[in-house]
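Asker: After the sequence you'll find the predicted model.
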Amino acid sequence: MFDKLFQAQQKAEEIKKRLDTISVFGEAEGGLIKVEATANKEVKAITIDPSFYEDADLEELEELLTVAVNKAMQQAEHISQTEMQAATKDMLGGLGGMFGQ
């Protein structure tokens, strides 16, 4: 039983490492503002097209950055949940053998 728990812990660490390598993106204003993050919800880069500055003000920039970051975080959450569900399914399948199933 402890072997299974150790394997589950190792699997969780593997998933976390894999999520660090997956990039997600959020955009606003037709791609003029872009956010890149990992599937572990760590923002890696924010890019703002110089043409955006011509007509934008600070309040608009802040609102659009929030939109882009939230889109990236939603993608990250979706990927993370999918990975964890797959791992849980695999783990529960392995635990079934412990209970004679």
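Answerer: Sure thing, it's come through. Numbering: from 1, shown residues only.

Asker: CA only for contacts and neighbour counts going forward, please
Answerer: Will do.

Asker: buried stuff in stretch 86-101?
Answerer: 87, 91 (16 or more other CA atoms under 10 Å).

Asker: got a list of contacts for that stretch?
Answerer: Residues from elsewhere that reach stretch 86-101 (CA atoms under 8 Å, 6 or more residues apart in numbering): 1, 4, 8, 11-12.

Asker: do that again at 10 Å, thanks
Answerer: With contacts defined as CA atoms under 10 Å, 6 or more residues apart in numbering, stretch 86-101 is touched by 1, 4-5, 7-8, 11-12, 15, 81-85.

Asker: what about the helix or strand in which K16 is found, distance to the chain center?
Answerer: K16 belongs to helix 2-21 when assigned by DSSP states H and E. Distance, stretch centre to chain centre, for helix 2-21: 16 Å (CA atoms, centre = their mean, to the nearest Å).

Asker: put this beside the first:
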Amino acid sequence: MFDKLMAAQQKADEIKKRLDTISVFAEVEGGAIRITATANKAITAVEIKEDFYKEADKEELEELLLTAINKALTQAEQVSAAEMQAATKDMLGGLGGMFGG
């Protein structure tokens, strides 16, 4: 039983590492602002087109940044959940004997 739990922990660590290698993107205003994040919900890049930056006022820029960041984090959460669900399904198949299944 302990071996199966250790294998499950190792699998979870592998998933976390893999999520760090998956990038998600979000854009607002037709690509005027683009946010890149990992599937582990770490923001890795913020890009703002220079012509948009020069024309936007502070409040508009802040609001659009929040929108873009939240979109990126939502995408990261969806990818993370899908990866975890797939891994859990695999692990439960391997742990089935542990629960009398």
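Answerer: Cool, the structure landed. Quantities reported herein were computed from a predicted structural model and do not represent experimental measurements.

Asker: Filter the contacts of stretch 86-101 of structure 1 down to the buried ones.
Answerer: Burial by neighbour count, judged by 16+ other CA under 10 Å, picks out 8, 11-12, 15, 83-84 from the contacts of stretch 86-101 of structure 1.

Asker: Now for the residues you listed: which two are most distant?
Answerer: For these, the farthest-apart pair by CA to CA is A8 and E83; their separation is 13.3 Å.

Asker: Tell me which stretches of structure 1 form strands.
Answerer: Using DSSP state E, the strands of structure 1 run over 23-28, 33-38, 43-48.

Asker: would CSV of those strands with mean neighbour count and distance to E59 of structure 1 be doable?
Answerer: Listed next are the strands of structure 1 as CSV, based on neighbours: other CA atoms under 10 Å; distance: least, CA to CA, whole Å:
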stretch, mean neighbour count, distance to E59 of structure 1
strand 23-28, 21, 14
strand 33-38, 22, 14
strand 43-48, 14, 15
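
Asker: Rebuild those as JSON lines, extending it with distance to M91 of structure 1.
Answerer: Below are the strands of structure 1 laid out as JSON lines (distance: least, CA to CA, whole Å):
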{"stretch": "strand 23-28", "distance to M91 of structure 1": "26"}
{"stretch": "strand 33-38", "distance to M91 of structure 1": "24"}
{"stretch": "strand 43-48", "distance to M91 of structure 1": "30"}
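
Asker: picking up where we left off before, for the helix holding K16 of structure 1, enumerate the helices and strands it packs against.
Answerer: Here helix 2-21 of structure 1 touches strand 33-38, helix 58-96, going by 3 or more CA pairs under 10 Å, 6 or more residues apart in numbering; DSSP states H and E.
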